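Undergrad: Sequence first, then the predicted structure:
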Amino acid sequence: MTHPTTQSLARGFAVVDFETTGLVPERGDRAIEIGVTLLDPDGNIEHEDETLIHVSRDLGAQHVHHIRAAELKHAPEFDGIARQLRDYLAGRVFVAHNVAFDSRVLRSEYARLGYDIPVQGKTASANRRGAEASTTLCTMRLGGKLLGVRSLASCCARFGIGNPDAHSALSDAHATALLLREYMRMIPDWPGWAAHLDAAEQARWPRISENMARWMPRPSHASDGSNIMDSDIPLASRVTSETAPAPPPRLREGDRIVLTGAMSQRRADWIDDLAAVGVTVWPSVTKKVRLVVAADVDTESTKARKARAYNIPIVSERWLKTAVENGVDAA
């Protein structure tokens, strides 16, 4: 299917889901994956797309979104997808399950590039039209009103909608699009459908000047079956046995180590466990730190990037568990 362009903007709905590093974009959390499902005004799916998004920071709760840092090495930055995404969204109602969150993420990412986008709540014409005129629509709120449930899984279950890859952006967006279509069938005469479509169609989007980059889905989603993680293309900062400093054979009393990322064991518990064997968890990376322990050894967190600059080994949480179990050498 051809991509829409600024010359052929379509009236309809754009269902979007983001995977992010955290829940507060206003405090620096970033989008790391987006899924987009486009529907016509009657709820028929017209096009779908997805991409990972490269960010130079820790990726947050990886046990939820299952995105590894190494998978983002060749993904576009947000500025590389901003123009294509604008062409997908312009003229369409922005739909998400918890649209308050996803719209904040979207506005934050565009604001980083200096753009103010018209993805917003009620417009000035709302009262005159007798219906909520908005460029956004929330399937979670509709679920609460129409079904008495709010979670995506619970709403989808009412209609037998599957979501086999939950917490993958496109899978969640696709499920949300099917959910929206069911709501449209439940209340076909609701004036809000037309009010939202009119508001979105009239909204003025800025012209995006950034260059376009190729969208890159998760390796497991690649349509040709390829997996960039298994390719011969070198990753710019991938930690490999040839380029990374080797970890020490054992921990020793007095070592300073730094923790980075969301680990499976609580950080406070790690601090206590390591203190019990004479190892100190240090708050920042200095040249006196012996190693950095990361939830993801390919992370581009500030601590990990500084460790690489100082040639300090970066090891996994599993390595640390084994090292503690094997005992700590005396200083």
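TA: Cool, got the structure. Residues are numbered from 1 along each chain as shown.

Undergrad: C-alpha only now, for contacts and for neighbours.
TA: Fine.

Undergrad: The stretch 101-250 of the chain: helices as residue ranges?
TA: 126-129, 139-146, 152-159, 169-186, 191-202 (DSSP state H, counting those that start in this stretch).

Undergrad: helices and strands around the second one, which ones?
TA: When you say that, I think you mean helix 139-146. In this structure, helix 139-146 packs against strand 92-96, helix 169-186, with contacts taken as 3 or more C-alpha pairs under 8 Å, 6 or more residues apart in numbering; DSSP states H and E.

Undergrad: cool, the fourth one as well?
TA: Counting contacts by 3+ C-alpha pairs under 8 Å, 6+ apart, the secondary-structure elements packed against helix 169-186 are strand 12-20, strand 31-39, strand 45-52, helix 139-146, helix 152-159.

Undergrad: is it possible to export the ones you listed to JSON lines including distance to N98 and mean neighbour count?
TA: Formatted as JSON lines, the helices and strands packed on helix 169-186 follow (distance: least, C-alpha to C-alpha, whole Å; neighbours: other C-alpha atoms under 10 Å):
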{"stretch": "strand 12-20", "distance to N98": "9", "mean neighbour count": "29"}
{"stretch": "strand 31-39", "distance to N98": "15", "mean neighbour count": "25"}
{"stretch": "strand 45-52", "distance to N98": "19", "mean neighbour count": "20"}
{"stretch": "helix 139-146", "distance to N98": "6", "mean neighbour count": "18"}
{"stretch": "helix 152-159", "distance to N98": "9", "mean neighbour count": "16"}
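
Undergrad: Take this one as well and set it beside the first:
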Amino acid sequence: MWPEEYPEGYAVVDVETTGLARDDRIVSAAVYRLDARGEVQDHWYSTVNPQRDPGPTWIHGLTSEDLVDAPLFTEIADELGARLDGRVLVAHNAIFDWSMIAREYARARRTPPVRQRLCTIALAKRLSLPLPNHKLESLAAHYGVSQRRAHHALDDARVLAEAFRPSLHLAAQQEVRLPLHACRPLAEWAEGPDGAGADAYGGGSGSRGSGVPGARSGGRYGRGPAASRPYGFAWRRSRKLPPCPYPNPGRYEPGGRLIQGMRVAISGDTSVDRELLEDRATEAGLHVSSQVSRLTSLLVTNDPGSLTSKVVKAQAYGTPVLDEAAFQQLLRCVAPAAER
């Protein structure tokens, strides 16, 4: 019997981007719409002109020449929105795809019509699928789905749609609660008087340069007001991180695993968007704190020699410190909380 609380429809999404930072842009997007039981209804794909250098072309295969006549995001926002409207957004590492989409809609001064997302990595973990790792190719291989063009948004979305359907049916058979998370749109896209803006964490650290990489004067990469200013604009999200449902197991033991419920604080600049890193930690079952206290399990910082208040307090309390790269490695395999 199909669980009554399961969603009525899904939008399986994949976006390819110019990079992973907060000022990066979407270069292509694909959506497979599925019904309540995971059957494909239709699909859609578009390249997107990012108005800047396309980034890692060796990954997504799209060059400046490929994208010069592609539509801007503002020109596909309605079409994309119509395919997302009223559906649960499904993606592999969904917080990333959702964050990129949310930023693009924020730049366009629009609100994406998405209320919930489902990460297929989280679903695979909940189903205890015997995967060697949590790459899309491993999930596809588990279900016998063939990849034709890895990192092409349309083919990645197809592969994920075909792999999601049996996972959805397995979850229904086992009466597993789906790992649904709220999609909170960016409440504001702030721009300073010089066009640089100041991010929500203070200062203009979101910008990676003073101009648009790869901007062109004659083509669409150079058109419009965005062509003459940096893309390090800022935003503030009207949200509170959800409460952690697990008790704090105490300090992180260097060399060991993170455990659900651990209290983590982050200090300084991060290579991955700060909110993305916080959401990954939250979805892994950690408690992300804005302050360091005696209860803090771990401080994450790329500059342990700095004199930020968090670093100073961590030193005073003897709180373990890790850099971002090591922290992200540990997030891949967080130990479950001990049963009460």
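TA: Received the coordinates, thanks. What you see is a predicted model, and the numbers here were worked out from it, not measured in a lab.

Undergrad: Ok, which of the helices and strands packed on helix 169-186 of structure 1 comes nearest I314 of structure 1?
TA: Across those, the minimum distance to I314 of structure 1, taken as C-alpha to C-alpha, is reached by strand 31-39, at 22.5 Å.

Undergrad: returning to what we had before: which one of the helices and strands packed on helix 169-186 of structure 1 lies nearest to F94 of structure 1?
TA: Of all those, strand 12-20 comes closest under C-alpha to C-alpha, at 5.2 Å.

Undergrad: The closest one vs structure 2, average offset?
TA: When structure 2 is overlaid, strand 12-20 of structure 1 sits 0.3 Å from its aligned residues on average, using mean C-alpha distance after the TM-score superposition for structure 1.

Undergrad: what's the closest of the helices of the stretch 101-250 of structure 1 to P283 of structure 1?
TA: Proximity to P283 of structure 1 (C-alpha to C-alpha) singles out helix 169-186 among these, at 33.3 Å.

Undergrad: Check the mean deviation of the closest one from structure 2.
TA: So helix 169-186 of structure 1 averages 0.8 Å relative to structure 2 (mean C-alpha distance after the TM-score superposition for structure 1).

Undergrad: Over in structure 2, find the residue span that helix aligns onto.
TA: Counting by TM-score structural alignment, helix 169-186 of structure 1 pairs with residues 153-170 of structure 2.

Undergrad: Return the set of buried residues in that stretch.
TA: Buried positions in stretch 153-170 of structure 2, judged by neighbour count with 16 or more other C-alpha atoms under 10 Å: 153-165, 167-168.

Undergrad: residue boundaries of the strands in structure 1?
TA: 12-20, 31-39, 45-52, 92-96, 136-138, 256-260, 280-281, 291-294, 314-316 (DSSP state E).

Undergrad: now those strands in TSV, with distance to R308 of structure 1?
TA: What follows is these, written out as TSV (distance: least, C-alpha to C-alpha, whole Å):
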stretch	distance to R308 of structure 1
strand 12-20	25
strand 31-39	23
strand 45-52	24
strand 92-96	39
strand 136-138	43
strand 256-260	13
strand 280-281	18
strand 291-294	10
strand 314-316	8
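
Undergrad: Turn the helices and strands packed on helix 169-186 of structure 1 into TSV, columns for distance to A276 of structure 1.
TA: Converted to TSV, those look like this (distance: least, C-alpha to C-alpha, whole Å):
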stretch	distance to A276 of structure 1
strand 12-20	35
strand 31-39	37
strand 45-52	41
helix 139-146	47
helix 152-159	43
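
Undergrad: picking that back up, any chance you could list what contacts the match of helix 169-186 of structure 1?
TA: When contacts are defined by C-alpha atoms under 8 Å, 6 or more residues apart in numbering, stretch 153-170 of structure 2 is touched by residues 12-16, 28-32, 34, 37-40, 44-45, 91-92, 120, 123-124, 127, 136, 139-140, 143, 145-150.

Undergrad: Likewise for stretch 268-276 of structure 1?
TA: With C-alpha under 8 Å, 6+ apart, stretch 268-276 of structure 1 has contacts from 280-281, 324.

Undergrad: Save the helices of the stretch 101-250 of structure 1 as JSON lines, and put in distance to Y110 of structure 1 too.
TA: Shown next, in JSON lines, are the helices of the stretch 101-250 of structure 1 (distance: least, C-alpha to C-alpha, whole Å):
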{"stretch": "helix 126-129", "distance to Y110 of structure 1": "26"}
{"stretch": "helix 139-146", "distance to Y110 of structure 1": "23"}
{"stretch": "helix 152-159", "distance to Y110 of structure 1": "26"}
{"stretch": "helix 169-186", "distance to Y110 of structure 1": "18"}
{"stretch": "helix 191-202", "distance to Y110 of structure 1": "18"}
